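Enquirer: Predicted structure and sequence below. I'll ask about it afterward.
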Amino acid sequence: MKAWIGLMSGTSMDGIDAILVTFEDRHIRIHATHTTDYPSDIRQRLASLSQNRGTPDDLGELDHATGSLFALAATSVIEKAGFPPASIAAIGSHGQTLRHQPDGSKPFSIQIGDPNLIAERTGVTTVADFRRRDLASGGQGAPLVPAFHKAFFSAAGEDRCILNLGGIANITHLPADNSAPVTGFDTGPSNALMDAWCLDQTGKAYDKDGAWADEGIVDQDLLGDMLSEAYFSRQPPKSTGTEKFNLEWLKVLLNRHPDLAGADVQRTLLELTAVTVAQQIPHFPGMTIFVCGGGARNRVLMRELQRTCSPSRIASTAELGLDPQWVEPVAFAWLASQRLSGKPGNLPEVTGASGERILGAVYYA
């Protein structure tokens, strides 16, 4: 049976999750996992470059540096699994998104993490650059993981929603009627804004368990200003990123609310995520919302989602057999398998592409 590796680093820019898996029908067997954290200087440079603060040299150097770290993550998970590289069919590397601008006359999405380095240093064929073919065909290039959700998490006769709480939150509705179209899109900010504010105010990279937010109270005036953002009322297909929802966006709003305590701002950001998910998610009787991504570990966010999304039940993707941290890395391992099998990796009804497309460029070992 062929083995596959998935590599994922999201908009939170905190590190690279690597997983080595095998697929058998709808069963996923995990053989090893590994996380490679970004050094603080790399994370800071990535954050700066993602906000257009940098030079072409910075881009080139970071492409090489992140490519080296992605290769390290891959070799580490290979060693943990004890698999010879020759037994691994391919690595699916999402790369590190720097800018995602799918709208306008010249849409683009930039992921770095040189796949040539990954293939060269691991000796394993690497598939990367998954988003741009969907963009070329008129799609958003995101979200791509709904195709994986459909393949592994759908259930006839049961409405399910997969909620990924990464730097940006996105949803996939898997309808009870398997012949009905899947829907999916980015709802707005999740961890990225909360992490940015936490780092700015406390020096900590994130608010563990949502404890700091839980010390604050929601400021309804600030929340109202946030909810006036036009993105939230746009109809899908749509996707977004830290190009829009970043610390500068927040601080412009805070100019109108200069006396708020830091914890109150953090609690209001958390409420923004809970409310915008609830407002945009489809609601069906008996539907369960299965949560994945780093936000699944935020106890307060999970509590508030249960309130805002009621009567739908909030649960973890662990109930579906896959730990919340590893859903997206497994998805990119699967997308690599789709690419090498000559099968499409996008859902046009989700991304808005003109049709199904085979995604990813192949870098042979």
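Expert: Now that the structure is in, tell me what you want to look at.
Enquirer: contacts, neighbours, all on C-alpha from now
Expert: Fine.
Enquirer: Only the buried residues of the helix or strand where residue 336 lies, if you could.
Expert: Under the criterion of DSSP states H and E, residue 336 resides in helix 327-340. Buried positions in helix 327-340, judged by neighbour count with 16 or more other Cα atoms under 10 Å: 327-340.
Enquirer: all strands of the stretch 251-365 of the chain, in order?
Expert: With DSSP state E, counting those that start in this stretch, the ranges of strands along the stretch 251-365 of the chain come out as 288-292, 313-316, 361-363.
Enquirer: Relative to the whole chain's centre, how far out is the shortest one?
Expert: What that stands for is strand 361-363. Between the centre of strand 361-363 and the centre of its chain there are 22 Å (Cα atoms, centre = their mean, to the nearest Å).
Enquirer: How about stretch 154-170?
Expert: 12 Å.
Enquirer: Can you give me the first-to-last residue distance of it?
Expert: End-to-end span of stretch 154-170 (Cα to Cα, to the nearest Å): 17 Å.
Enquirer: what does stretch 127-139 give?
Expert: Counting by Cα to Cα, you get 20 Å between the two ends of stretch 127-139.
Enquirer: if you skip the residues just before and after it, what's nearest to residue 35?
Expert: Excluding its sequence neighbours, the residue lying closest to residue 35 (Cα to Cα, 6 or more residues apart in numbering) is residue 17, at 4.6 Å.
Enquirer: would that neighbour count as being in a strand?
Expert: Yes - counting by DSSP: H, G, I helix; E, B strand; the rest coil, residue 17 is part of a strand.
Enquirer: sorry, back to before: of all the strands of the stretch 251-365 of the chain, which one is nearest residue 52?
Expert: With Cα to Cα, the closest approach to residue 52 among these belongs to strand 361-363: 25.8 Å.
Enquirer: Which strands and helices lie in contact with that closest one?
Expert: Under the contact definition 3 or more Cα pairs under 8 Å, 6 or more residues apart in numbering; DSSP states H and E, strand 361-363 sits against helix 115-122, strand 126-128.
Enquirer: cutoff 10 Å now
Expert: strand 88-101, helix 115-122, strand 126-128, helix 327-340 (3 or more Cα pairs under 10 Å, 6 or more residues apart in numbering; DSSP states H and E).
Enquirer: Return the set of buried residues in the helix or strand just after the third one.
Expert: What it means is strand 126-128. Scanning forward in sequence from strand 126-128 by DSSP H and E, the next helix or strand is helix 132-136. Under the neighbour-count criterion of 16+ other Cα under 10 Å, helix 132-136 has 132-135 buried.
Enquirer: Check it against this one:
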Amino acid sequence: MTSPLYIGLMSGTSLDGVDGVLAAFGDGDAISSTLAAAYVPFPDHLRADLMALQAAGLNEIEREALAANALAVHYADCVAQLLLQSGKPAGDVRLVGVHGQTIRHRPELGFTRQTNNPALLAELCGIDVVADFRSRDVAAGGQGAPLVPAFHRAVFGDDAESRVVVNIGGIANLSILPAGAGQGTSGFDTGPGNALMDGWIQLHQGRTYDANGDWGASGEVHAGLLAQLRDEAFFRLAPPKSSGRDLFHLDWLQAALLRVGAPIAPADVQATLTMLTAATIAEAIEGHAPDARQVYVCGGGAENAFLMRLLRQALAGRAGVQSTAALGVAPNRVEALAFAWLARRFDLRLPGNLPAVTGARGLRVLGALYPA
């Protein structure tokens, strides 16, 4: 019997583009193979439009609708690349699972919004689409995030070793995977991942991200600024918790800089932001997964050598730190694979959330179907 094929598409809080994978699934939750992977970058104007939608503004409904249409075109482009690479026709793919682009995340107010036009995507690619994965969990009283711990448990869990998987995108989140059959799996957002670092280098150097962390590594961590940043109440909240650009944005950073008072060199600010990400991840691991001996990192942060070095230093003597490549999955494919997996869970009408992670009242089937 041919293994069923699913596509996963992810565009995260880094707002850089779309990651996509075409995966085959075997029995249960097992991924039997990844047939293709593709990345479609966002043009500058779309990235700017999506960034502007992170905050209230004029004519938001029309601007969001136009951005959603543009996103669907980029998602369809990614799907086309995956089919071309794999040599598979659209008819061989059961479902496309697409996350959409988070523009507001306010579970405390009962909503989360991932802008998208899944109906247009289904029309463009000729494949059934599953979207809006987070809303069902929020409707059940949950945070709607993070959703990846259930996937991490299925793919990266180990009978003999307690592990932590850390996804460092715009926001960082971790999944705690105790040894054994997944009992006690938990996870939560730890705070900013790359979002503040990306915003700061864009402001000062016109670049969208700090390649390899070189600019941050050229500066010195400012202890006073780090203390101001770490005083944020979110870091002291007990899980379940999730966050986004609604909280961690450049205005939040500028307010901390004003409290410090003295001017700080931009490269030193970048070094401090990198340390903030590493320190808050390490503190979360120490507080909630003290028996974990291996930490596996995915997302764009895994490509930041300076950040990885700081994280290793923060966890020295407690846990080893490496990317998910050590487990056979490239770090830039993990989240897209998660949404292929969630699409399969929807297809089988199986739950995709973990109430212990999100705080929902129970297990829920996640997503909404848009037939081709």
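Expert: Yep, that arrived. Being a predicted model, the structure only gives us computed values, none of them experimental.
Enquirer: quick one on the thing from earlier: got the buried residues of helix 132-136 of the first structure as TSV, with distance to residue 163 of the first structure columns?
Expert: Output for these, formatted as TSV (distance: Cα to Cα, whole Å):
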residue	distance to residue 163 of the first structure
132	24
133	25
134	22
135	23
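Enquirer: List just the nearest of these to residue 234 of the first structure.
Expert: Nearest member of these to residue 234 of the first structure, counting by Cα to Cα, is residue 135, at 18.8 Å.
Enquirer: which residues does the counterpart of that closest one in the second structure contact?
Expert: Aligned counterpart of residue 135 of the first structure in the second structure: residue 138 (TM-score structural alignment). Contacts were defined as Cα atoms under 10 Å, 6 or more residues apart in numbering; by that measure residue 138 of the second structure touches 106-112, 144-145, 358-361.
Enquirer: Is it possible to mark the buried ones in these?
Expert: Neighbour-count burial (16+ other Cα under 10 Å) is assigned, among the contacts of residue 138 of the second structure, to 106-107, 111-112, 144-145, 358-360.
Enquirer: and which of those is nearest residue 250 of the second structure?
Expert: residue 106 (18.5 Å).
Enquirer: ok now do that closest one, which residues does it touch?
Expert: 112-113, 138, 143-144, 242-244, 246.
Enquirer: Apply 7 Å and report the result again.
Expert: Contacts for residue 106 of the second structure (Cα atoms under 7 Å, 6 or more residues apart in numbering) come out as residue 112.
Enquirer: Tell me the counterpart of it in the first structure.
Expert: In the first structure, the residue paired with residue 106 of the second structure is residue 101, using TM-score structural alignment.
Enquirer: And its match, how close does it get to residue 246 of the first structure?
Expert: 14 Å.
Enquirer: got it, and residue 352 of the first structure?
Expert: Look at residue 352 of the first structure and residue 246 of the first structure: by Cα to Cα, they are 25 Å apart.
Enquirer: same deal with residue 312 of the first structure?
Expert: Distance from residue 312 of the first structure to residue 246 of the first structure, counting by Cα to Cα: 30 Å.
Enquirer: Would you mind pulling the contact partners of stretch 41-55 of the second structure?
Expert: Contacts of stretch 41-55 of the second structure (Cα under 7 Å, 6+ apart): 15-18, 64, 67, 103-104, 245.
Enquirer: With distance to residue 205 of the second structure and neighbour count as added columns, please give those residues in CSV.
Expert: CSV is the format used below for these (distance: Cα to Cα, whole Å; neighbours: other Cα atoms under 10 Å):
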residue, distance to residue 205 of the second structure, neighbour count
15, 17, 21
16, 16, 19
17, 20, 21
18, 24, 23
64, 28, 18
67, 26, 22
103, 25, 20
104, 27, 19
245, 21, 23
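Enquirer: count of neighbours near residue 52 of the first structure?
Expert: Residue 52 of the first structure has 12 neighbouring residues, counting by other Cα atoms under 10 Å.
Enquirer: Please read the previous query as pertaining to residue 79 of the first structure.
Expert: Look at residue 79 of the first structure: counted by other Cα under 10 Å, it has 12 neighbours.
Enquirer: That one -> the second structure?
Expert: Counting by TM-score structural alignment, residue 79 of the first structure corresponds to residue 84 in the second structure.
Enquirer: In contact with its match, which residues?
Expert: Under the criterion of Cα under 7 Å, 6+ apart, residue 84 of the second structure has no contact partners.
Enquirer: mind checking the SS state of it?
Expert: Recorded secondary structure, residue 84 of the second structure: helix (three-state DSSP).
Enquirer: so where do the helices sit in the first structure?
Expert: Along the first structure, counting by DSSP state H, helices occupy 40-50, 56-81, 115-122, 132-136, 146-153, 191-202, 211-215, 220-227, 247-254, 262-280, 299-308, 327-340, 348-351.
Enquirer: most packed of the ones you listed?
Expert: Most buried of these, by mean neighbour count (mean count of other Cα atoms under 10 Å): helix 327-340, with a mean of 25.
Enquirer: how about that helix, which residues of the second structure does it hit?
Expert: Under TM-score structural alignment, the match for helix 327-340 of the first structure is residues 334-347.
Enquirer: mean per-residue distance, that stretch to the first structure?
Expert: Stretch 334-347 of the second structure, aligned to the first structure and superposed, deviates on average by 0.4 Å (mean Cα distance after the TM-score superposition for the first structure).
Enquirer: what's the neighbour count on residue 237 of the second structure?
Expert: 11.
Enquirer: what residue of the first structure matches up with it?
Expert: Residue 237 of the second structure maps onto residue 234 in the first structure, with residues paired by TM-score structural alignment.
Enquirer: how about the nearest residue to residue 365 of the first structure, chain neighbours excluded?
Expert: Using Cα to Cα, 6+ apart and skipping the chain neighbours, the partner closest in space to residue 365 of the first structure is residue 125 (4.5 Å).
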